[in-house]
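Participant: Quick one: sequence plus predicted model below, questions after.
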Amino acid sequence: MGISLFAIGALGMLIFGYAGWKGQQNIRALIHDFDQKIEYFYKAHKNVSSSKRKKVKHS
């Protein structure tokens, strides 16, 4: 009984750990994609006068 509960608990911890790791990867990919879109937007709209758009500080 104890061994089966231990195995089920270990399997559950592995599943939750894997889900958290994949979630972090997805968030990083999403942030990277939005950064690329923002960079493209600013490069594509360079002709807009600087007085009309807000200054954004990129990190």
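Facilitator: Noted; the coordinates are in hand.

Participant: contacts and neighbour counts: CA atoms only from here.
Facilitator: Fine.

Participant: ok, which stretches of the protein are helices?
Facilitator: Ranges of helices in the chain, per DSSP state H, are 2-44.

Participant: Just give me the residue right at the centre of it.
Facilitator: Centroid-nearest residue in the chain, with C-alpha atoms, centre = their mean: residue 27, separated by 1.7 Å.

Participant: From residue 14, how far off is that residue?
Facilitator: Distance of residue 27 to residue 14, computed by C-alpha to C-alpha, to the nearest Å: 20 Å.

Participant: The structure to be compared is supplied as follows:
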Amino acid sequence: MVLIYYFHQSTMWLFIIGIILMVAGVLGMFALGYASWRGRQNVTLVIEDYEKKIAEIKKLDQNASGTEKIRFK
């Protein structure tokens, strides 16, 4: 932003470099934000799957006959 502000009229190539760096920075922030969001979704899915499996195991432990088999996805 500083290159764009200071050199918008005097030096054209510094102004263009400033715009390119600004666009690269914005794209980098979007990429990191998206990766963080997807990572949080994946962690939530893993935790939910683990909780389902633990609940299934606890339910089978309460079953006296023990004839059912645990089915994992």
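Facilitator: Here it is on my side, so go on. Only a predicted model underlies this, so the values are computations on that prediction, with no experimental measurement involved.

Participant: TM-score them against each other, please.
Facilitator: Once superposed, chain against chain, the TM-score is 0.77 (TM-score structural alignment, normalised by the length of the first structure); 48 aligned residues with a C-alpha RMSD of 1.1 Å.

Participant: From residue 15 of the first structure, how far off is residue 34 of the first structure?
Facilitator: Noted for residue 34 of the first structure: a distance of 29 Å to residue 15 of the first structure, by C-alpha to C-alpha.

Participant: Actually, residue 25 of the first structure.
Facilitator: Distance of residue 25 of the first structure to residue 15 of the first structure, computed by C-alpha to C-alpha: 15 Å.

Participant: same question, residue 1 of the first structure
Facilitator: To residue 15 of the first structure, residue 1 of the first structure is 21 Å away according to C-alpha to C-alpha.

Participant: Following superposition onto the second structure, what is the mean distance for stretch 21-39 of the first structure?
Facilitator: Superposed on the second structure, stretch 21-39 of the first structure shows a mean distance of 0.3 Å to its aligned residues (mean C-alpha distance after the TM-score superposition for the first structure).

Participant: Just tell me the aligned range of that stretch in the second structure.
Facilitator: Mapped onto the second structure using TM-score structural alignment, stretch 21-39 of the first structure covers residues 37-55.

Participant: List the buried residues of that stretch.
Facilitator: Within stretch 37-55 of the second structure, the residues that qualify as buried are residue 53, counting by 16 or more other C-alpha atoms under 10 Å.
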